[in-house]
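> Next come a sequence and a model predicted from it.
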Amino acid sequence: MAWWILFLAGLLEVVWAAGLKYSEGFTRFWPSFITVVALVASMYLLSVAVRDLPMGTAYAVWVGIGAAGTAIYGMTGMGEPVTGMRLFFLGMLVVAILGLKASMPVS
């Protein structure tokens, strides 16, 4: 269950990271509100996940999901360039996230 909570926390990190763009420096109310709510919820879920997962692993996976998801959103939803190098390193990031999960002992 902790892994699912961590995954949701990572997805919410994508929401708040993308929300930073839409909030225009926290000058637009609703995008700012959604960004802050997603940030608080993401942090809360991360704190719940680290009750059962090692902090270092959970944090690295959380950041990785957020970074990869935000980069993918930037390319698919915000017109950022899609290059072979970007896709390669995104793939490496996903492999690292999966590797961290796979390296956890079964409990």
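Yep, it's here.
> C-alpha only now, for contacts and for neighbours.
OK.
> Quickly find the element holding residue 35.
The secondary structure element spanning residue 35 is helix 29-49 (assigned by DSSP states H and E).
> What helices and strands are in contact with the very next helix or strand once past that helix?
In the C-terminal direction, the helix or strand that comes right after helix 29-49 (DSSP H and E) is helix 55-77. Other helices and strands packing on helix 55-77, by 3 or more Cα pairs under 8 Å, 6 or more residues apart in numbering; DSSP states H and E, are helix 2-23, helix 29-49, helix 84-102.
> coming back round to it: contacts for the helix holding residue 35, please.
In this structure, residues lying in contact with helix 29-49 by Cα atoms under 8 Å, 6 or more residues apart in numbering are 2-3, 5-6, 8-13, 15-17, 19-20, 22-23, 26, 58-59, 62.
> Now list the buried members of those.
Among those, those buried by neighbour count (16 or more other Cα atoms under 10 Å) are 2-3, 5-6, 8-13, 15-17, 19-20, 22-23, 26, 58-59, 62.
> this is the comparison structure:
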Amino acid sequence: MSREWACLIIAIFCEIAWATTLKRTEGFTRFWPSVINVLFLCGLLYFISAAVNVLPVAIAYPIWTGLGGVGVAVVSVVFHKEKLSFMQIVSILLIITGAVGLKLAEVH
């Protein structure tokens, strides 16, 4: 795996962590949850910018946002006991399919 794809994967994990810790900040009124949230935000910005230094933005950004959103949905279902309808699950699977398709159709 290349460095830029590794950076993209790390950016996706930072995106998931940032989004899932956002609620715990309670509107940035809680100090430590807010600090942790901002650190994840800084990490995701650093790693996505490193990834798009080499990868086309037209590929990296949709993969980052799509898989980040999927990850947030999975974490929300597993850890926060949120419910998804059948159509929401199908739609999430379509996002994953699209992200894989963007990677597989990569122009060299």
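Noted; the coordinates are in hand. All values derive from a computational prediction rather than experimental measurement.
> could you give me the residues in the second structure that the helix holding residue 35 of the first structure aligns onto?
Correspondence between helix 29-49 of the first structure and the second structure is established over residues 31-51, with TM-score structural alignment as the criterion.
> Give me the mean distance between that stretch and the first structure.
Between stretch 31-51 of the second structure and the corresponding residues of the first structure, superposition yields a mean separation of 0.6 Å, by mean Cα distance after the TM-score superposition for the first structure.
> buried stuff in that stretch?
Buried residues in stretch 31-51 of the second structure, counting neighbours by 16+ other Cα under 10 Å, are found at 33-34, 36-38, 40-41, 43-44, 47-51.
> could you dump those to TSV with distance to residue 91 of the second structure?
Below are the buried residues of stretch 31-51 of the second structure laid out as TSV (distance: Cα to Cα, whole Å):
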residue	distance to residue 91 of the second structure
33	31
34	31
36	30
37	27
38	29
40	26
41	26
43	28
44	24
47	27
48	24
49	28
50	29
51	26
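> How far off centre is the match of helix 29-49 of the first structure?
12 Å (Cα atoms, centre = their mean, to the nearest Å).
> Repeat that for stretch 18-26 of the first structure.
Remark: stretch 18-26 of the first structure is offset 16 Å from the chain centroid, using Cα atoms, centre = their mean.
> Burial check on residue 95 of the second structure, number of neighbours?
Using other Cα atoms under 10 Å as the criterion, residue 95 of the second structure is surrounded by 19 other residues.
> Ok, the one 3 residues further on next?
For residue 98 of the second structure, the neighbour count with other Cα under 10 Å is 16.
> Alignment lookup: it to the first structure.
Using TM-score structural alignment as the criterion, residue 98 of the second structure maps onto residue 96 of the first structure.
> before we move on, what about residue 73 of the second structure?
Here residue 73 of the second structure is matched to residue 71 in the first structure, going by TM-score structural alignment.
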